[in-house]
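*Asks:* Quick one, what's the 3D model for this:
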Amino acid sequence: MAVNLSAPSAGDLRPVPGLSIGVAEAGVRKANRKDLTVFLLEPGAAVAGVFTRNRFCAAPVQVCREHLAGGDIRALVINTGNANAGTGEEGLVRARATCAALARQLGIAPGQVLPFSTGVIMEPLPLDRIEAGLPAAIADARPDHWLRAAEGIMTTDTVAKAASATVRIAGAEVSITGISKGAGMIRPNMATMLGFLATDACIAQPLLRQLAQELADGSFNRVTVDGDTSTNDSFIVMATGKAGHAPITSLDSAEGRVLKEAMLQVSRQLAQAIVRDGEGATKFITVRVEGGRDAAECRQVGYAIAHSPLVKTAFFASDPNLGRILAAVGYAGIEDLDQAGIDLWLDDVHVAHKGGRHPAYREEDGQRVMKQAEITVRVGLGRGSAADTLWTCDLSHDYVSINADYRS
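*Replies:* Next up, the predicted model:
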């Protein structure tokens, strides 16, 4: 039921030189589904990551942080069907054993492997099945297997999520391709449940860490489905350095700005795809908050609107019960907010002005917008010049059904 979202074709996704991807069916939770994916990087690649702020983070997140601190990452291993979260010390043992198993196959050190898991929490990771599936995943590795990887990391997703772009940097053509997964338990507060973005641009490791954070902040940190921050959120950025241009040494340079903007566009496409495929979603909603004193308070108000079950169910019902939005603005936590400065629009319809119903507003105009599959909510705070934008979806009966049946 994804909102204006269809799966890409394999031909839409550009290979990234210096990287190959393999996918296998390991039976991690269910038989006959792609559930084990490996990314294989040639020597010299730079890798950076941003991870969940959930203090109850999964074992693979903890191991990834350890291994990234050592640098020189050569491989990623991703399983679906099991989150390896809430599994204590044994979860760490199994995450590290997964890295060691892939390292043996590739002739590299275990610390050069990053592990990722997604699925059910508080169940032991089936290490034997993962180890048994690794040879097939490695044998499957090809540069053009991005779509297979997008399918291989899905859980409750209904559509594979992947995107590509190309730019020219210092006369060289640079490729950018990424995949993401997620449909529920989404308020990343860092990245998304799982996201992987690669480029063959030449960029140093320290700068890539800065770039990864800025990409997350401009895309995945602007989406929410249900307000729940996962235990496993991971966003990984890889730069293979195969494009051949002079290394980028600053994101403020002309080349740095070109690369960042292109990667940000792909990241936003992947992040918005998660919202469009939100569990049970029927509408894609842009929340734009303007006139704040700073961007942080604009986001604070935006998330209050985007997380409100009353607002989200009103959108599902196409019911212009828009006082719910004003109420969310009011409880967002801005203590000195003056309601007399508040304006509210639905697309082009001016609903509220100076804290009250706009004289020209008619409910039939509000309902016309509410029936659309894509809607923009715009709020003016009347406090300054800052603005920010979030993306969310409605809340339907199917969301409850999907999550009630998740483990069956």
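*Asks:* C-alpha from now on. contacts and neighbour counts both.
*Replies:* OK.
*Asks:* quick one, strands of the stretch 201-350 of the chain?
*Replies:* For the stretch 201-350 of the chain, strands defined by DSSP state E, counting those that start in this stretch occupy the ranges 234-239, 284-292, 343-346, 349-353.
*Asks:* any idea how far the last one is from the chain center?
*Replies:* So that's strand 349-353. Its chain's average C-alpha position is 32 Å from that of strand 349-353, according to C-alpha atoms, centre = their mean, to the nearest Å.
*Asks:* And stretch 19-29, by the same measure?
*Replies:* 20 Å.
*Asks:* Stretch 114-127 now?
*Replies:* 19 Å.
*Asks:* buried set for that stretch?
*Replies:* For stretch 114-127, the neighbour count (16 or more other C-alpha atoms under 10 Å) marks Leu114, Pro115, Phe116, Ser117, Thr118, Gly119, Val120, Ile121, Pro124, Leu125, Pro126, Leu127 as buried.
*Asks:* now swap in stretch 378-391 and tell me
*Replies:* By neighbour count on 16+ other C-alpha under 10 Å, the buried set for stretch 378-391 is Arg378, Val379, Gly380, Leu381, Gly382, Arg383, Ala386, Ala387, Asp388, Thr389, Leu390, Trp391.
*Asks:* repeat for stretch 288-301
*Replies:* Residues of stretch 288-301 classed as buried by neighbour count (16+ other C-alpha under 10 Å): Arg288, Val289, Glu290, Gly291, Gly292, Ala295, Glu297, Cys298, Arg299, Gln300, Val301.
*Asks:* shouldn't the fourth one be in contact with Ser385?
*Replies:* Yes. Taking contacts as C-alpha atoms under 8 Å, Gly291 lies within contact range of Ser385: 4.8 Å.
*Asks:* follow-up on the earlier one: now, the most widely separated pair of the buried residues of stretch 288-301?
*Replies:* By the measure C-alpha to C-alpha, Gly291 and Gln300 form the most distant pair in the buried residues of stretch 288-301, at 12.9 Å.
*Asks:* Which residues lie in contact with the residue nearest to Ala85 when sequence neighbours are not counted in this structure?
*Replies:* Leaving aside its chain neighbours, Ala85 sits nearest to Ala58 (4.0 Å; criterion: C-alpha to C-alpha, 6 or more residues apart in numbering). With contacts defined as C-alpha atoms under 8 Å, 6 or more residues apart in numbering, the neighbours of Ala58 are Ala83, Asn84, Ala85, Gly86, Thr87, Thr231, Asn232.
*Asks:* run this one through as well so I can compare:
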Amino acid sequence: MAVHLHAPDPASLLPIAGVRIGFAEAGVRKANRKDVTVFLLDEGVAVAGVFTQNRFCAAPVQVCRESLARVAEGGEGIRALVVNTGNANAGTGADGLQRARDTAASLAALVGVAPGQVLPFSTGVIMEQLPVDRITAALPQALSAARADNWAVAAEAIMTTDTVPKAFSRSVQIGGATVSITGISKGAGMIRPNMATMLGFLATDARVAPGLLPALALELAEGSFNRVTIDGDTSTNDSFVVMASQKADHAEIATWDSEEGRVLKAALLDVARTLAQAIVRDGEGATKFITVRVEGGKTAAECRQVAYAIAHSPLVKTAFFASDPNLGRILAAVGYAGIADLDQTGIDLFLDDVHVAVQGGRNPAYREEEGQRVMKQDEITVRVVLGRGDAVDTVWTCDFSHEYVTINADYRS
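*Replies:* As a prediction, this is how the structure comes out:
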């Protein structure tokens, strides 16, 4: 039921020199499905990550944070990632933490690196023990399958309730050299990342000073995955990893203020944003892709606050599913967004090209059949003008259908 989203053509996905990907069927939760993925990184690949702000974070998130902190303090670099689907290893206490470490250690032993050089990731059901024995038994199979052109398979292997694998590539010219960027993501529900995506992996062969990557990961997340929501729930396992393999034939980018830095960052953001929007397009039960743009705020933060109030409203989302132009629900959401000094007489509301409300009241020229026309589309833009300043921000979301309830009611069965 994904909205204008199709499985990627494997041939369109660019291999990234210095990064190989393998996969295996471990039976983590279900038999006969790819559910373990490994990324093998050449020495010198720079890695940074951004993780969930949910205080009830999963065990692998805790291990990743510890390992990346050691790298930041001068420790040995990250050489591998191991990802499982079907089990989140969240809400599992000290035992779950040990299982995440054991998974990383098992892969580390097979590839000949220290356990702290392997980052573990999990996604799936919360409060169930991670079957480490099944995962470790499958690792040799994943290693034997490792290739640079396995991005499409990896996008499939990290899925949970997704209906479509999510992967995208692009290339840019930097310093006379062709630079490749490829990323994958997964997510369809429990989506309101307070930092990044559910799981996202973005790699480039660009030569980037390693110290630039942590801030870059944050900025990319802010401009993409932190602008999407499906249901307002922040996952326990959200993780977004950025990798730069340093293999491209151009001078190292030492600052984002250079022309080369700006070109690379814009291209990375384009890929990250495409992956983030793909998650919304594949939202559980989604039939419509909705852009919520709020203009005229005092700050971008308050624009985002209003946009999320609209995007999270079950009444707004169900109205979109029914193609019902009950658009007073949008104004109500603007009003309860929490902007204390908001003047309702300064607010205008647009639905695509239709001017619905003027200065806080129904536009005399608005006709409901015009609203109905837009509501029947499968891609819709809601534009709210607050009349308070010049700031703008945008959030992407989807509607709520009967299928969303069905999927989440039956998720464990």
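*Asks:* How alike are these chains, TM-score-wise?
*Replies:* TM-score for the superposed chains, counting by TM-score structural alignment, normalised by the length of the first structure: 1.00, backed by 408 aligned residues with a C-alpha RMSD of 0.4 Å.
*Asks:* Look up how far Gly189 of the second structure lies from the aligned partner of Met193 of the first structure in the second structure.
*Replies:* Alignment note (TM-score structural alignment): Met193 of the first structure maps to Met198 of the second structure. Distance of Met198 of the second structure to Gly189 of the second structure, computed by C-alpha to C-alpha, to the nearest Å: 9 Å.
*Asks:* do the same with Val19 of the second structure
*Replies:* Distance from Val19 of the second structure to Gly189 of the second structure, by C-alpha to C-alpha: 29 Å.
*Asks:* List the contacts of the match of Met193 of the first structure.
*Replies:* Ser185, Lys186, Gly187, Ile191, Ser235, Asn237, Asp238, Ser239, Phe240.
*Asks:* Pick out the residue closest to the middle of the first structure.
*Replies:* Centroid-nearest residue in the first structure: Thr192, 3.1 Å away (criterion: C-alpha atoms, centre = their mean).
*Asks:* these two touch, right, it and Ile186?
*Replies:* Yes. Contact status for Thr192 of the first structure versus Ile186: in contact at 7.1 Å, counting by C-alpha under 8 Å.
*Asks:* quick one, which of the strands of the stretch 201-350 of the first structure is nearest to Asn403 of the first structure?
*Replies:* Closest to Asn403 of the first structure of those is strand 284-292 (C-alpha to C-alpha; 19.8 Å).
*Asks:* picking up where we left off before, sort out for me which of the buried residues of stretch 378-391 of the first structure are in strands.
*Replies:* Arg378, Val379, Gly380, Ala386, Ala387, Asp388, Thr389, Leu390, Trp391 (DSSP state E).
*Asks:* Name the nearest residue to the alignment partner in the first structure of Pro214 of the second structure, sequence neighbours excluded.
*Replies:* Residue pairing (TM-score structural alignment): Pro214 of the second structure is matched to Arg209 of the first structure. Nearest residue to Arg209 of the first structure, sequence neighbours excluded (C-alpha to C-alpha, 6+ apart): Ala48, at 5.1 Å.
*Asks:* That neighbour - how many residues pack around it?
*Replies:* Ala48 of the first structure: 23 surrounding residues under other C-alpha atoms under 10 Å.
*Asks:* ok, now which ones touch it?
*Replies:* With C-alpha under 8 Å, 6+ apart, Ala48 of the first structure has these contacts: Leu68, Gln205, Leu208, Arg209, Ala212, Ile236, Val237, Met238.
*Asks:* ok, those in the second structure: which stay?
*Replies:* Retained contacts for the contacts of Ala48 of the first structure in the second structure, judged by both residues aligned by TM-score structural alignment, their matches' C-alpha atoms under 8 Å, are Leu68, Leu208, Arg209, Ala212, Ile236, Val237, Met238.
*Asks:* Which among those residues count as buried?
*Replies:* Leu68, Leu208, Arg209, Ala212, Ile236, Val237, Met238.
*Asks:* Pull out the buried positions in stretch 241-254 of the first structure.
*Replies:* Neighbour counts over stretch 241-254 of the first structure (16+ other C-alpha under 10 Å) mark Gly241, Lys242, Ala243, His245, Ile248, Ser250, Leu251 as buried.
*Asks:* how about those in a markdown table, adding distance to Asn32 of the first structure?
*Replies:* Listed next are these as a markdown table, based on distance: C-alpha to C-alpha, whole Å:
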| residue | distance to Asn32 of the first structure |
| --- | --- |
| Gly241 | 36 |
| Lys242 | 36 |
| Ala243 | 37 |
| His245 | 43 |
| Ile248 | 43 |
| Ser250 | 46 |
| Leu251 | 44 |
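*Asks:* Pick out whichever of the residues you listed sits closest to Ala216 of the first structure.
*Replies:* Among these, and counting by C-alpha to C-alpha, the member closest to Ala216 of the first structure is Leu251, at 14.9 Å.
*Asks:* which residue in the second structure lines up with that closest one?
*Replies:* In the second structure, the residue paired with Leu251 of the first structure is Trp256, using TM-score structural alignment.
*Asks:* OK, contacts around its match?
*Replies:* Trp256 of the second structure neighbours (C-alpha under 8 Å, 6+ apart): Arg262, Lys265.
*Asks:* let's see it at 7 Å
*Replies:* Residues near Trp256 of the second structure by C-alpha atoms under 7 Å, 6 or more residues apart in numbering: Arg262.
*Asks:* I'd like to know how far it sits from Asp324 of the second structure.
*Replies:* Computed as C-alpha to C-alpha, the Trp256 of the second structure to Asp324 of the second structure distance reads 46 Å.
*Asks:* Kindly report the same for Ala278 of the second structure.
*Replies:* From Ala278 of the second structure across to Asp324 of the second structure, the span is 25 Å (C-alpha to C-alpha).
*Asks:* Please apply the same query to Val358 of the second structure.
*Replies:* Using C-alpha to C-alpha, Val358 of the second structure is found at 20 Å from Asp324 of the second structure.
*Asks:* and if you look at Pro140 of the second structure?
*Replies:* Distance of Pro140 of the second structure to Asp324 of the second structure, computed by C-alpha to C-alpha: 53 Å.
*Asks:* Repeat that for Phe240 of the second structure.
*Replies:* From Phe240 of the second structure to Asp324 of the second structure the distance is 36 Å (C-alpha to C-alpha).
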